[in-house]
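K.L.:
okay, here's the prediction I keep looking at, along with the sequence it came from:
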Amino acid sequence: MRAQQSSNAEAGTPVDPPQDVLAAAVLAVSRFAGQGDVEVRVSLGDYQAVEVRAAEGTTVAGYREALLRHWEKVTAPADAGVPARLLVEAVGDDAAGPSLVVTRGPDGGRTVVSAGPGDVPGWLVERLGSSVSHLRQLLTDPAWQHRTIADLPLQGRDAEREFVSLGRGAELSADLPAGIHAAFGAQARRTPDAVAVTDPDTDVRYRELDAWADEIGGRLRAAGAGRGSRVGVLLDRSAATIAALLAVLKSGAVYVPIDPHVPDERLAFMARDCGLALVVTEDTERVRRLGLPAVTARRLGDAPAAVPDTVLGGAEDPAYIIFTSGSTGRPKGVEVAHRSVLSLVAATAPSFGFGAGDVWTWFHSVAFDFSVWEIWGCLLTGGRLVVVPESVRRAPDEFRALLAEQRVTVLNQTPSSFMQLVELECRERTELALRLVVFGGETLDTAALGRWLAVRPASECRLVNMYGITETTVHVTAQEITGELVAAASRSVGPALPGWSVRVVDARQRPLPPGASGEIAVGGAGVALGYVDRAELTARRFVADPVSGERIYLSGDRGRMLPDGALEHLGRLDQQVKLRGYRVELGEIRAVLLARPEVLAAAVVVGRPVPEDRAFDRLDAYVVPAPDAGPWDAEEVRRGLAATLPDYMVPATLTPLPAMPLTANGKLDVAALPAPRPGRTETPADDTQALVLTCWDRATGRTAGLDDNFFDLGGNSLLATRLITTLRASGLPSARLADLYHHQTPRLLAAHYAQSS
């Protein structure tokens, strides 16, 4: 709805004196933009403008006095006999928020508030108006004059209770199994001969996996594992790893998954930090160097020992500890209870239709919490879990072949990983059995999915974006992706799952109304037990909600609620960088790049070519060109950016890549991004060199120099095939894949073809 200022003015609330409604409007606009200190511009058309700046510790009385001076200054050019329309808009670091118009009536007539310019939804106009009215009452109340402006709530306590209720998911049954292992045991008894896990070596049936876990569990208990002890699992993705996880849970202990590629120093820190009692691994020598006993996960035919009932524990006991990166560089362990995982499965299985006919992939590292969802979401609902080998995981063409061969129906991906599959499918559609793709682990650029939906409509394969955090058990919300949301580049991550709750809060944890930007807070069944041996950090991040009293987790993510209870994810609160005095949101630059048709994926980082001198800091952009968008033209993209962004936000370099480097968890690996390259500096000497360079650029999405090595630039078998196909279609029908392996630079390849002809 486009808010009409005239009609809003007529329906506006009369207030007096006029400077108080301006003070309330300025504060409301600032709060809706998520600001702490007030940074707002008040302008009278093109005549006059003032910057209103007030620290959050300013007293209410002092703030009102300052606004009176601003009012007199900004309205001075206006004739008292005509209306004065003042535009109130947020500026500074947090300028993304709605604006308001404060209209002073002629000759001292009533002052009214209406929506600012642009398309402003009616619900947002209503919320803003309500906040202005509430703030004006507090600003003029003598009891508040010596309080600070940060003390002023946007709404009263009844309204805050309404905001908490808005973000609460449906009720979830409290009738849960005694633990993850108990739920798996029940499934194994229902479908004992169904295949539970497929890995490159074998198929393992449910009854076999259960017995295997009992066998390992006997060794664990013999080595001293018991209820509450912490057991490391240092294994590659395999059926043995899942048997080991189940064995730890069956023994009453807590599993601590460890990626086998973790450096020794970090492994030693994790072992000390959470007090590992022993480790399930085949790398016994590495574990013994830590002074810990090691237990093998191999099937040795041991007779499983009986498990005492007192060891089994219950759903409230901790199930696992996953370490996440800390802002100080010190990893922190997040401890999660059985009930949280069981609740996650119970909350999603009905709406997603999980069952025995589903085939899932286990794609992610066991130390990444996305794997908790992949493993237990599949096995606790009777599905078959396909282990993705590391070599296949890093080769998109081989991974797609695995999806087709295994008839995978449920795929879980980070957006960065999924875009590689999008590129393949857009070039050549294959027969896939996919019915559901779940995104998680990082922010999804919804607009980028338009190409996938053009190949596989939502009626054939559902796309669901799920927001979540390790500290809230993988997932919190779910948003089905439709063509309408893609066209709108929606940031919605959907409403809370059954049993979960979300709200957006200010710096004092007060719930904010829909439309106001603040920190995302999560409550409900998924909230973790806390950080291991980090009492102070746990107390700071896991707090009591001041309205409902329930325990909530403060995520550090920025968001805002929508009136239907859905949540918009707006990035991290600390995602901004400062460059030569300007605060720059890297996500905004990335979004502008992704809006261009020739860009498939993008990343923007701060480059520091001279680390000791910040004057040389710059913005470096990396892009994966869309394969069907024609030859890559960096200068055209740069001109498009300059037409959209202020000059200090236009990247200094623009480097095309064949694919974004990803971490073991499928997220963007910033450290693996290559140094920005200036591009081609030598012109081709003949037609053959020109033809090879053109095909090279088109196939790899990268402007290469004549002596650039294909494989040094990140080339792989998929890109090699694409390059040879492009060469054949461009007049070199004899081009073979072996040519590129023997002649790895454009100069050598061109010389080979010139000699051959």
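P.N.:
All right, it came through fine.
K.L.:
please count neighbours and contacts with C-alpha atoms only from this point.
P.N.:
Fine.
K.L.:
skipping its backbone neighbours, what lies nearest Leu449 in space?
P.N.:
Spatial nearest neighbour of Leu449, excluding adjacent residues (C-alpha to C-alpha, 6 or more residues apart in numbering): Val486 at 6.6 Å.
K.L.:
in a helix, that's where the one you found is, yeah?
P.N.:
Yes: judged by DSSP: H, G, I helix; E, B strand; the rest coil, Val486 forms part of a helix.
K.L.:
which stretches of the stretch 1-150 of the chain form helices?
P.N.:
All helices of the stretch 1-150 of the chain, identified by DSSP state H, counting those that start in this stretch, fall at 5-11, 18-32, 60-75, 122-139.
K.L.:
next, the one to line up against it:
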Amino acid sequence: MRTLNECLARSTERFPGRIALTDGATVLTYAELTAAVRRKACGLVLRGVRPGARVGIALDRGIDQVLAILAVLQCGAAYVPLDPSYPAERIDHIVRDAETADVITASGWAELTGECSLPEVNGADAAYVLYTSGSTGLPKGCVVTHHNVVSLLRCALPLFDFTEHDRWALCHSINFDVSVWEMWAAFTTGAALHVVPAEVAVAPPLLAGFLSEARVSVLNLVPSVFRLMVDAMTGSGPATSLRYVLFGGEPVDLRSVRAFRDRGAPDAVQYVNLYGITEATVHVTHRTLSADDLTGSSPHTPIGKPLPHMAISVRDEHGAEVATGEIGEMYVSGDGIASGYWKRPELTAERFVTIDGVRHYRSGDLARTDESGDLFYVGRNDHQFKVRGFRVEAGEVEWALGAVDGIAGAAVSVERDAFGEHRLVAWCLPADRQPDVRQVRAQLLRALPAHMVPERIVFVDRLPLSPSGKLDRTRLNELAR
């Protein structure tokens, strides 16, 4: 298989009558899904979408959203996720920056149809352009190819015993690349993909009931959402249909996994930590959490070994590999490494580097290895954080704060709550008169997605500076004392 389109075609050939996609109310078999996707793809072609173009998808969560993604790929174009809940200014920037040839919205979706000859798609063609937080105040687009995703599927799927009898939950927003794995691991194995309803996706306490009702067997979740789900489980226990719980996007909360087991999770459930990066196509390492992992007291999260198509070296600030047990930055290489950042050659050259003829991505993530070669995640080496699985650049939030009326300067840090989850904190210098925190938050919500708005906004008389006059981020949290 060279392309994602071929993955879907193969499953349709093998399992035409099996359920491919459902939201509970609507059910599509693989044959029905493929036919519907073809009609929508031809509608896009007749509307002028050509191979190599970028097409925005601004549909709400649901079956149509998935159909739109598949249709764009059938055209030989790349999809650009546009979450309708994001501020209009941010969506407009992404549409302009990506130079989209079309934007799919609810208006006119039903009439989007046609018959035509679809173009040939190659593995080197872009599959999606995913915009992540940027340190300059504007999000940046990462270009990922069919080859990148197919390499992940080819090398990661054999590590598990997924089958056509599995039921996967599509829990994540298409703006979060874990959704790529959820969709294509299901479609490549002939399994059923269940779209989690919008009202459940934003309310983790409702998730346990949905999993039982839909008889989900493979669940992917950000650890912080998993914890909220587990904390809310009171009456009924975990879904008896579960076979796998796969974590990604954040360090695993081992206490929540233990609590989930104690509340009646099937003994056969496997818990797998999948460390990953958007620029390396969703997942990079894997580790099935053992009993020792779940009862251990290591301060660092075990992320295991690289997937078969990837490699990781741990290096110091000069790019030299460090010794076993020492902490350094993870440099990632392999077939999952993305093409780079859309229209950002300088940033691409800075983050995607060639060493001894091999292209690497400098992750910015710190790790160490043990004697067995397993990796343990330590943290970040820059001003980037993970909040609810989403990447957040401190610089982008600070940029938005600087545009708020009444704020003369700001810095952003991260703190951990009682459960170890990251929370953003904004330290703000007031201008002539200190603004109301509610007004600050309301103005931020017009410029930033909700997950990038600090949970705490604190006004201070000064920001700590280093001897060189730069912001001393290591001392930010001292301001709270």
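P.N.:
Good, I have the coordinates. Computed from a predicted structure; not experimentally measured.
K.L.:
and the TM-score between them?
P.N.:
For this chain pair, the superposition-based TM-score is 0.80 by TM-score structural alignment, normalised by the length of the second structure; 415 aligned residues with a C-alpha RMSD of 2.7 Å.
K.L.:
figure out which of the helices of the stretch 1-150 of the first structure is closest to Thr473 of the first structure.
P.N.:
helix 18-32 (29.1 Å; C-alpha to C-alpha).
K.L.:
against the second structure, where does the closest one fall?
P.N.:
On the second structure, no counterpart of helix 18-32 of the first structure exists by TM-score structural alignment.
K.L.:
following the longest helix belonging to the second structure, which helix or strand comes up?
P.N.:
Criterion DSSP state H: the longest helix present in the second structure is helix 30-46. For helix 30-46 of the second structure, the following helix or strand on the C-terminal side (DSSP states H and E) is strand 54-57.
K.L.:
can you pull out the helices in the stretch 351-481 of the second structure?
P.N.:
Using DSSP H, counting those that start in this stretch, the helices found in the stretch 351-481 of the second structure span residues 394-402, 437-445.
K.L.:
quick one: which of those is nearest Gly17 of the second structure?
P.N.:
Nearest to Gly17 of the second structure among these is helix 437-445; the distance by C-alpha to C-alpha comes to 44.9 Å.
K.L.:
and that closest one with helix 394-402, angle?
P.N.:
Orientation note: helix 437-445 of the second structure sits at an angle of 120 degrees relative to helix 394-402 (axes from the mean of the first three to the mean of the last three C-alpha atoms, to 10 degrees).
K.L.:
spatially, what comes nearest to Ser135 of the second structure if we skip its sequence neighbours?
P.N.:
The nearest residue in space to Ser135 of the second structure (C-alpha to C-alpha, 6+ apart) is Gly395, at 4.4 Å.
K.L.:
how many neighbours does the one you found have?
P.N.:
By other C-alpha atoms under 10 Å, the residues close to Gly395 of the second structure number 20.
K.L.:
same question, Ser107 of the second structure
P.N.:
A count of neighbours around Ser107 of the second structure, defined by other C-alpha under 10 Å, yields 9.
K.L.:
am I right that it is in a helix?
P.N.:
No: applying three-state DSSP, one finds Ser107 of the second structure to be coil, outside a helix.
K.L.:
distance check, it against Ala58 of the second structure.
P.N.:
For Ser107 of the second structure, the distance to Ala58 of the second structure (C-alpha to C-alpha, to the nearest Å) stands at 10 Å.
K.L.:
measure Val45 of the second structure to Ala101 of the second structure for me?
P.N.:
11 Å.
K.L.:
more neighbours, these two?
P.N.:
Between Val45 of the second structure and Ala101, counted using other C-alpha under 10 Å, the more crowded position is Val45 (25 against 16).
K.L.:
need the counterpart of the more buried one in the first structure.
P.N.:
Residue pairing (TM-score structural alignment): Val45 of the second structure is matched to Arg221 of the first structure.
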